[in-house]
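Q: the following comprises the amino acid sequence and a computationally predicted model.
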Amino acid sequence: LADTGRFEEAAAHYRGALQINPDYMPARINLGTALLNLGKPDEAIAHYMEALRLEPGNVYTCYNLGNALRELGELDAAAGYYRQAITAKPDFAGAHHNLGVAFYQQGHYAQAVEAYRQALALAPEFAEGHVNLAITLLLCGEFAEGWAEYEWRLRMPGMAHSAPPPRWNGEPLAGKSIWVKAEQGFGDALQFIRYLPKIQATGGRVIFACRPELMRLLRSYPGIDQLAESGEAAPADYQTTLLSLPGIFRTDAASIPAAVPYIEADPALAAQWRARLGGDGQFKIGFVWASNVHNRRIRYRSCELQWFSPLFQFPNTLFVSLQKDAGASRRLAEWPSAGNLLDLGGELTDFADTAAVVANLDLVITVDTAVAHLAGAMGKPTWCLLSFVPDWRWFLAREDSPWYPSMRLFRQPQAGDWAPVFAQVAPALKRLLSSLKF
């Protein structure tokens, strides 16, 4: 049952086995793992601890206990149990890898790389290990090896490509067509379509496959000759995936294509939203406080609406919510303000609408979401609020982004702590507003 993802049913069977024999180790460990997969790490830990009481030092119990503790953010404790597993079984590639993940989440990047390399020495075909090594290398600005390792993502579940056509490796296309598949999130598509004109420059005809929410925005994008919806099989001479392009073009810190704007709103649509916005004479600020609910990193990329509250008090401002999740309108309706909040999230049907609103704003303040990439790609002044361990594309210890010249980065100094971030944002906004004449 657990192997097919039916964890609730599996947990019930494991509990039944433990009623018969409370000391049955496999059931105890497997129940913990089922609970962990059900998002109940606290309960999982209780069963793993009982398993360790029954068999101290059991390698797989230590490993699974490390996983549960890491899920709770108890990273030092998690690392300690991974080390115990490695001591008991030095060739346990999974324990080396997950120790690397714990190091990464603590911001110990050199140690993470070392642990990932050890895991890969033991399991050279471990795709997830290669991808996590890539992400860490790219975060640290190690582009050449990072891009090469990042290609292992194509061996991850759901990423495999069927053949034909053959994959493109950067050779001149000389009139041939290429099917480029968007991958991962909306932000990834918006960030990396900047490479499509570079394909055209090799003589290629670009067929770009993306999700429907992007199609109206990108239908006039100059780097695209034909749009297709994700999942469609468009006839082409070659194929590639969007995030393979930086590696194919050998991108490094000096060669990031950073000319903006490379995305523009439809002028007629922007005019319609200008009328909807109103607020003439006010400084218009778009904001987003939470990542997509389906993003597995949502808890790191999101903050509470309350952190924006002090910003709402600035005079001569109109704060425009671009937050699209179902509960956003309810939370905003309950929020006290000076009458300068406008909730547009529920009215935005796709990214063409969002771009048309952004075109009418003076500033966007957002956590790490697709809106940050959209605003940056449009050349709009954008303040992006980053977690302690940021996504690799934001690199480390810098306030600017080489991808987006109009963007400023505000970083958490420690995990989960948004207070210092907004302690920087508020005076920065005050200085900006003070420099303007209303």
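A: Arrived safely.
Q: every contact and neighbour count from this point should use C-alpha atoms.
A: Fine.
Q: which secondary structure elements does the helix or strand hosting W273 contact?
A: Taking DSSP states H and E as the criterion, W273 maps to helix 267-277. In terms of contacts (3 or more Cα pairs under 8 Å, 6 or more residues apart in numbering; DSSP states H and E), helix 267-277 is packed against helix 351-358.
Q: what helices or strands is the helix it packs on leaning on?
A: Right, helix 351-358 is packed against helix 212-218, helix 267-277, helix 370-377 by 3+ Cα pairs under 8 Å, 6+ apart.
Q: another one to put next to it:
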Amino acid sequence: GEAVAPYRRALALEPTLPSLRSNLAGALSLSNGDLREQTALLEQAVLAHPDDGNAWTNLANAYRQNLDLSRSLEAGERAVQCAPSSALAHNNYALALREAQRWDAALQAAETACTLAPDHAGMRSNLSMLQLMRGDYANGWLSHEARWSGSSELRGNRPTFPAPTWKGEPLAGKTLLVWGEQGMG
């Protein structure tokens, strides 16, 4: 949120700076700014710089949040073309593909995102949802643990128990606490 005013000032001073509109839109997104303004800034950014993978990545997300699925898919595809090594481009494209129920392509994009950013909990959490939806429970439940730090809704809210987390070791003579969550416990 603190970046919005300096970005606006920079835009007023030098409106042709590359990435400025995309960065301002990103700051607005992270501070819950006006989605219409974000989208307009990003559309201007990709018009001025059609190969800007970051702008396309952000635009795919803005269109998805604005429920414009067809444009989100187009922007996501373009983002991946412009920035094939960007985990965020693949992740945002995966989210659009998931909304379009294009499961195979969504899974592939999410897996690519996680390969490119293996320690990113948010991307791992997104992958887990696709894996679980597809019935890949062995991988999905493992990846689902990332939700405690990767999901904005759950971040910092992991329940604490006065016992260690079970890692698959034998349970003979021990007690196992099963945590019921989301109807899947």
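A: Thanks, I have the structure now. Worth saying up front: this structure is predicted, and the values here are computed from it rather than measured.
Q: skipping adjacent residues, who's closest to D34 of the second structure in space?
A: Excluding the flanking residues, the one nearest D34 of the second structure by Cα to Cα, 6 or more residues apart in numbering is L28, at 6.9 Å.
Q: how far away is the closest residue to L269 of the first structure other than its chain neighbours from A370 of the first structure?
A: Of all residues not flanking L269 of the first structure in the chain, A356 sits nearest, at 5.9 Å (Cα to Cα, 6+ apart). According to Cα to Cα, to the nearest Å, A356 of the first structure stands 15 Å off from A370 of the first structure.
Q: all helices of the second structure, in order?
A: In order along the chain, the second structure carries the following helices (DSSP state H): 4-13, 20-30, 35-48, 53-65, 69-82, 87-99, 103-116, 121-133, 137-144, 147-150.
Q: okay, buried residues for the third one please.
A: This points to helix 35-48 of the second structure. Neighbour counts over helix 35-48 of the second structure (16 or more other Cα atoms under 10 Å) mark L35, Q38, T39, L41, L42, E43, A45, V46 as buried.
Q: stretch 106-125 of the second structure aligns to what range in the first structure?
A: Mapping stretch 106-125 of the second structure onto the first structure (TM-score structural alignment) gives residues 112-131.
Q: give the buried residues for the matching stretch.
A: Within stretch 112-131 of the first structure, judged by 16+ other Cα under 10 Å, the buried ones are 112-120, 122, 126-131.
Q: N23 of the second structure matches what in the first structure?
A: Match for N23 of the second structure (TM-score structural alignment): N30.
Q: and its match, what does it touch?
A: A11, Y14 (Cα atoms under 8 Å, 6 or more residues apart in numbering).
Q: how close does it sit to E71 of the first structure?
A: 17 Å.
Q: burial count for the residue nearest to L269 of the first structure?
A: 23 (other Cα atoms under 10 Å).
Q: would you confirm that it contacts W273?
A: Yes - under the contact definition of Cα atoms under 8 Å, A356 of the first structure touches W273, with a separation of 6.5 Å.
Q: give me the common contacts of those two.
A: Between them, A356 of the first structure and W273 share no contacting residue, judged by Cα under 8 Å, 6+ apart.
Q: which position in the first structure aligns with N92 of the second structure?
A: Here N92 of the second structure is matched to N98 in the first structure, going by TM-score structural alignment.
Q: distance check, its match against A174 of the first structure.
A: 45 Å.
Q: higher neighbour count, the two?
A: Neighbour count, other Cα under 10 Å: between N98 of the first structure and A174, N98 has more, with 23 against 12.
Q: deepest of the helices and strands packed on helix 351-358 of the first structure, which one?
A: helix 370-377 (a mean of 26; mean count of other Cα atoms under 10 Å).
Q: so the following helix or strand past it aligns onto which residues of the second structure?
A: The helix or strand immediately downstream of helix 370-377 of the first structure is strand 382-386, counting by DSSP H and E. Using TM-score structural alignment, strand 382-386 of the first structure lines up with nothing in the second structure.
Q: can you list contacts of strand 382-386 of the first structure?
A: By Cα under 8 Å, 6+ apart, strand 382-386 of the first structure touches 301, 363-368, 372, 375-376, 406-412, 421.
Q: quick check: next helix or strand after it?
A: Helices and strands here follow DSSP H and E; after strand 382-386 of the first structure, the next one along the chain is strand 407-411.
Q: noted, bye for now.
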